[in-house]
Structure formats: C-alpha cells, structure tokens
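Chemist: here are the coordinates; sequence isn't available:
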C-alpha cells in the first residue's frame, strides 16, 4: 500500500465517482499527494439522529477492520424534512429502498411545508489514532421526481440555489459546487491539503 493511500468505505459506484471528481486536485494543487481507493465493508449503523455520532461509529469500525496506520473515511448522507423535525434523516436510504421516491414525496402531501436540508457527514481516521468530522449542508425542498432516478433521492430534492432544478437535472460539476456532499468534501480536501503541507 502506498503511504498516501486513503481508503473510502463505499460499495456505491455513483458515490465513488462523485467523490473522486470532488477530491481531484485542481491546477493550483499540484502537490496533492493522496490517492483515493475504495473498499466495500458491511458496517453496523447506530440508530439515532446525531449524524456525527452515526458517522464516527462507522468510521471507528472501518478503522479497526482495515488496521492501524491506514487512513480511512466514511461518508453518511441524510435528507431531513423540516416538517418531520429532521426525519427521515440518516434513514433516507432505507425509505428509498422500501417505499420508492413517489411515496416519500406523498408523505409530505398533507403539509404545506416541503422544506428540507441535505446533510453529508464525513468521519475520517487519519491513521494516527485521531478522528475528524466534516459536514456540509444544502437547503432545499422536496418536489415530485424530475430527472434520472439512478442516484438515490436526487430527483426529488430541489436545492434553493439551483434555480428550480433538482439535483438529478443538474450537470455533475454544477451540482458538486452547491451540494452538501461537495461542501463536506471541500472541507475534507482542505484538511488533507493542509496536512500534506505541514
């Protein structure tokens, strides 16, 4: 293993591609010295509403599995409805799997408030025994599905900054600039660059 290798715990190819795009060094970062590899692990997920606690729990498990001295991170994304006091939150992936997008949208039908926030939490074990968390948040609203339905709930979330487009209708680069995942990974990338320059 190369010493600059960072392991991303995911089996989701779409997520991996998006994160590789976000973490790719830009022209001014020629000294970026980390290589992203992925590994699919089946990790326990604590039940709760504290998104940092959920991500840290998974990261600690992953660090124990991959072994000491190996930097590893997990990413957890939640979709929180204002009307439901933050639910479904971290459980959104199970809602999508069990109910489908149309029924999730229908849950909010009786309510005027369709506002929501998308939250991505990254938990990173630096290989030296220290854990770090980074969080990105994007405000938006839940709408009827528009655009491709190949990536989670992207087609039912319309960010406030997207001029009426859902994530699914946006070009990937434009989405990454405003998405909760893009924001969380921008903080993570800056941390990695700062560490590399120390």
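Modeler: Received it, and whenever you're ready, just let me know what you need. Computed from a prediction, not measured in an experiment: that's the story for all the values here.

Chemist: all contacts plus neighbour counts: C-alpha atoms, from now on.
Modeler: OK.

Chemist: contact partners for residue 159?
Modeler: By Cα atoms under 8 Å, 6 or more residues apart in numbering, the contact set of residue 159 is 138, 139, 140, 141, 165, 166, 167.

Chemist: can you check residue 144 too?
Modeler: Shown in contact with residue 144 (Cα under 8 Å, 6+ apart): 102, 105, 155, 156.

Chemist: out of those residues, flag the one nearest to residue 82.
Modeler: Taking Cα to Cα as the measure, residue 82 lies nearest residue 105 of these, at 13.4 Å.

Chemist: what's the burial count for that closest one?
Modeler: Per other Cα atoms under 10 Å, the neighbour tally for residue 105 reads 16.

Chemist: quick check: it touching residue 156?
Modeler: Yes - in this structure, residue 105 is within contact of residue 156 by Cα atoms under 8 Å, at 7.4 Å.

Chemist: just the helices in this structure please.
Modeler: 13-23, 51-66, 92-99, 101-107, 172-178, 180-196 (DSSP state H).

Chemist: here comes the other one, which I'd like you to weigh against the first:
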C-alpha cells in the first residue's frame, strides 16, 4: 500500500517509517511531491486540521493519506495554547517566541500540569479514521535540552524521569510521546487489515 504523509518534516517521516517497519507500506512524503497542496490550518480542533490536510492530499494524489496536528494543553491556561500552539505568540511567531510567551503566562502559576495531544487523520476512498495520542506532563519553569522542537524544552512527561522531551533522544521520546502513541494506534489498526472510516 502507498501512503502519503502530509509533512515535509524528515523527522516525522523517519518516525513513521520506524513505526510501520514490517508492514507492507510504502511512504511518500508531501515534501517529495512537487505540487503538494499547502493547507491552511484554520480548523477549531486538532482533528479538524488533521482531516483537512489528509483530505487535501487524498484529493490531490488519489492515494491513502495521513496527516497530524498536535497541540499543547495547559491546565492553568484553560487548555491554551491548544489548537493554536504553533501560532501562540502570533501568526509569524517561531518556537522560541511561543515558549517565551508560555513561560510569561505561567509565571507564578500554582499548577503547571499540561498534556500534548496529537490527532492523526487517515483518509482513503472509504472516508476518514482518527487516531489520537496523549502525553501528560508538567511545564518546566525554564528551558532544558537542545533536542526536539516546539515546546519540547519545557515539557516534562509524567511517564519520564524528570527530563524534558528536548533532553531525550528521538527514540526515547517517540516511545512515550503523544505522536508515538497515535502512530502506535494507527500501526495496530493497519496490522489488523481493517479498512473504513470511524
């Protein structure tokens, strides 16, 4: 089976390849397509953004397509930044600006509990199916580590040993991460040979 992955991120492609090793799946990343559509992530939910991207690739290629969207939900901020995690400090903000804003808004907060949530959307001729992954944790008071991206230098997963995602190697992070859990659910579904929408 050919599967188009809605990303230009080589790290995400490598992670999915590792998760699907042993299955009869040939991955094609959107980055390898000359004319892959750019999709504006303007839905109100993570699932909505993931579905929008997967449907655009399905319409463009006619091949089964997989897309994701991820958000950081901070309890002290009533679930923000959530679906706007990548644009938290503004439409053109980078990861560093988003982290600075998060730290500023949490200054003095009595609780720093949070979770990363990933929604995967798989689209084929039968419709859409969703796979979700969640990783609970805490927001640190300062950045630690140089790996990863986004909020990784601030997020300490509950299932970890006190280090941030940015202090972990990719393999270690992927075993416990929100995206890893969603990909595990997707891989398990593929292994069963089932097809069809949710």
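Modeler: The structure has been received and is ready for your questions. As the structure is a prediction and not an experimental result, all values here were calculated from the model.

Chemist: would you pull the TM-score for this pair?
Modeler: Superposed pair, TM-score by TM-score structural alignment, normalised by the length of structure 1: 0.84. Supporting alignment: 184 aligned residues with a Cα RMSD of 2.0 Å.

Chemist: same list (the contacts of residue 144 of structure 1) but as TSV, adding distance to residue 61 of structure 1.
Modeler: Shown next, in TSV, are those (distance: Cα to Cα, whole Å):
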residue	distance to residue 61 of structure 1
102	34
105	34
155	32
156	32
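
Chemist: now which of these would you call buried?
Modeler: With burial judged by 16 or more other Cα atoms under 10 Å, the buried subset of these is 105, 155, 156.

Chemist: closest one to residue 117 of structure 1 out of those residues, please.
Modeler: residue 156 (12.1 Å).

Chemist: contacts only, for the equivalent of that closest one over in structure 2.
Modeler: Using TM-score structural alignment, the partner of residue 156 of structure 1 in structure 2 is residue 154. Counting by Cα under 8 Å, 6+ apart, residue 154 of structure 2 makes contact with 99, 139, 140, 141, 142, 143, 144, 164, 165, 166.

Chemist: out of the residues you listed, which end up buried?
Modeler: In those, burial by neighbour count holds for 99, 139, 140, 143, 144, 164, 165, 166, counting by 16+ other Cα under 10 Å.

Chemist: between these, which sits nearest residue 184 of structure 2?
Modeler: Residue 184 of structure 2 lies nearest to residue 165 out of those, by Cα to Cα, at 18.5 Å.

Chemist: now do the contacts for the closest one.
Modeler: By Cα under 8 Å, 6+ apart, the residues touching residue 165 of structure 2 are 145, 147, 148, 152, 153, 154, 155, 156, 157, 173.

Chemist: filter those to the buried ones?
Modeler: 148, 152, 153, 154, 155, 156, 157, 173.

Chemist: among the residues you listed, which ones are in strands?
Modeler: Among those, DSSP state E puts 155, 156, 157 in strands.

Chemist: would you reformat the residues you listed as a markdown table and include distance to residue 185 of structure 2?
Modeler: A markdown table is the format used below for those (distance: Cα to Cα, whole Å):
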| residue | distance to residue 185 of structure 2 |
| --- | --- |
| 155 | 23 |
| 156 | 23 |
| 157 | 19 |
